[in-house]
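Novice: Here you go, sequence then predicted model.
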Amino acid sequence: MKKYIKLLFSLLAMLGITSCSLDTDNTPGDLEGMWKCTAMEQNGQTVDVAEKQIFWSFQAKLLQIEDKIGTQPRILYHYNLNGSILELNNPYLYDRDHGDKPLTEPTLLVFYGINTMNTTFTIEFAKGKKELTLATETYKLYFKKF
C-alpha cells in the first residue's frame, strides 16, 4: 500500500510541475540575453554610442533598456517576436522602489533610438548571431552580444 501512495504522490508531483506555466514563459531564442548598443544610424548618418553604455536585455516576455552610466531612466517593454519582426509595446519606467509606472513621455525613448511608444523593428543577425541590427524606417540600431 505504501508503494502505491508513493507512486501516486510522485505522479501528482510530476503532473504539477509539468502543468505550471509562468508569465515569463517565452522563447526569445537568439535575442535572449544582454546586448550592448554600439551605434545608431539615422538618415545615413551613423553615430558611435559605445561609450554611452546602452544595454538591451531580453528575458522571457520583457525587454529592459538601460543606460549603465545612469543618466537616463531605465525602460521596460513587453515585446512580441514573430520571425524577424520585433514589436515593442506598453513601455514602463523602471522603478522597483515605488512600482513601475506606464511611460507617458515618449521623448525619454529617443536616447535609446526609439521614437514612438510602440514600435516595430526588423531583426538582422550577423557574425554567428553575435551581432544584431534592429531597423525601423528611420533608425538602425547596432548591437554586440554581451
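Specialist: Structure received. Residues are numbered from 1 along each chain as shown.

Novice: hey, let's count contacts and neighbours off CA atoms from now on
Specialist: Noted.

Novice: And the most centrally placed residue in the chain, how close does it get to Leu8?
Specialist: The centroid of the chain falls nearest to Leu63 when counting by C-alpha atoms, centre = their mean (2.3 Å). Distance of Leu63 to Leu8, given as C-alpha to C-alpha, to the nearest Å: 41 Å.

Novice: related to what we said a few turns ago, which of the helices or strands spans the residue nearest to the centre of the chain?
Specialist: For Leu63, the enclosing helix or strand under DSSP states H and E is strand 62-67.

Novice: right, and the helix or strand after that strand?
Specialist: Beyond strand 62-67 on the C-terminal side, the first helix or strand identified by DSSP H and E is strand 75-82.

Novice: one more structure, for comparison:
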Amino acid sequence: MKKYILFPLILFAGILPFVSCELETSDNGDLDGFWHLVRIDTLDTQGTCDMKQERIFWSFQKDLLHVDDKTGMNSSILLRFNHSSGSLTLSDPYIYDRGAGDIKLEDVSMLYPFGINAMEEKFNMIHLSSNHMIIESPMLRLSFKKM
C-alpha cells in the first residue's frame, strides 16, 4: 500500500520543477528597489535640506515608481517611469488607493514632499550604484540611500 501512495508523490515531485510560471523581470539594474530620500539640494539658492530623519521613500519595480511618506502625512503616489540614457523620466501620477481604486492625480503640490515638481518630470542620473543614487531636475538635486 505504501508503494501506491509513495509513487504519486515521487512523480509529482519529479514534474514540479518543470511546471512553468511567468515572472516579470526588469532591466532596471541597480535602480530597482527601495530608496530613502536623504537630502534635497536647491540648485538656484544652493540650499540643502537634510532628509535623513524624514521617512520619504521611492520604490522602483519594473516600470512603476511608488513614492511614500511612511509617517502618513502625505498620500502615497504611483508614477510611471522610464530610465534610459542617463535620465529618469516620471509621468502619469496616481494617488495610491488599492481599496477604492487609484485616482489620477490632479494637484501637482501633492508631489512636492517627494522632491517632484511636475506631473511629468525629467531627472538627470548623476550617480547610481547598488546603494546610492543622485538625480537632478532643473530645480533640485535629490540624494538617496538604498535600504
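Specialist: Noted; the coordinates are in hand. Just so it is clear, the structure is predicted and the values come from calculations on it, not from any experiment.

Novice: Would you map the helices across the second structure?
Specialist: Shown for the second structure, the helices assigned by DSSP state H span residues 2-15.

Novice: can you pull out the strands in it?
Specialist: Taking DSSP state E as the test, the strands found in the second structure are 33-42, 48-50, 56-61, 64-69, 77-84, 87-95, 103-104, 121-128, 132-136, 140-146.

Novice: Could you dump the ones you listed into JSON lines with distance to Pro113 of the second structure added?
Specialist: Listed next are those as JSON lines, based on distance: least, C-alpha to C-alpha, whole Å:
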{"stretch": "strand 33-42", "distance to Pro113 of the second structure": "10"}
{"stretch": "strand 48-50", "distance to Pro113 of the second structure": "12"}
{"stretch": "strand 56-61", "distance to Pro113 of the second structure": "8"}
{"stretch": "strand 64-69", "distance to Pro113 of the second structure": "8"}
{"stretch": "strand 77-84", "distance to Pro113 of the second structure": "11"}
{"stretch": "strand 87-95", "distance to Pro113 of the second structure": "14"}
{"stretch": "strand 103-104", "distance to Pro113 of the second structure": "18"}
{"stretch": "strand 121-128", "distance to Pro113 of the second structure": "15"}
{"stretch": "strand 132-136", "distance to Pro113 of the second structure": "16"}
{"stretch": "strand 140-146", "distance to Pro113 of the second structure": "12"}
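
Novice: And those strands: which comes nearest Ser26 of the second structure?
Specialist: strand 56-61 (7.5 Å; C-alpha to C-alpha).

Novice: The closest one corresponds to what range in the first structure?
Specialist: Taken onto the first structure by TM-score structural alignment, strand 56-61 of the second structure occupies residues 54-59 there.

Novice: hmm, back to that, and the strands of the second structure: which comes nearest Leu111 of the second structure?
Specialist: Leu111 of the second structure sits nearest to strand 77-84 of all these, at 7.8 Å, using C-alpha to C-alpha.

Novice: and that closest one, which stretch of the first structure?
Specialist: Per the alignment by TM-score structural alignment, strand 77-84 of the second structure matches residues 75-82 in the first structure.

Novice: Only the buried residues of the matching stretch, if you could.
Specialist: The neighbour-count check on stretch 75-82 of the first structure (16 or more other C-alpha atoms under 10 Å) flags 75-81 as buried.

Novice: Mind picking the two most distant members of the residues you listed?
Specialist: Ile75 and Leu81 (18.3 Å).

Novice: That's all I had, so thanks and see you.
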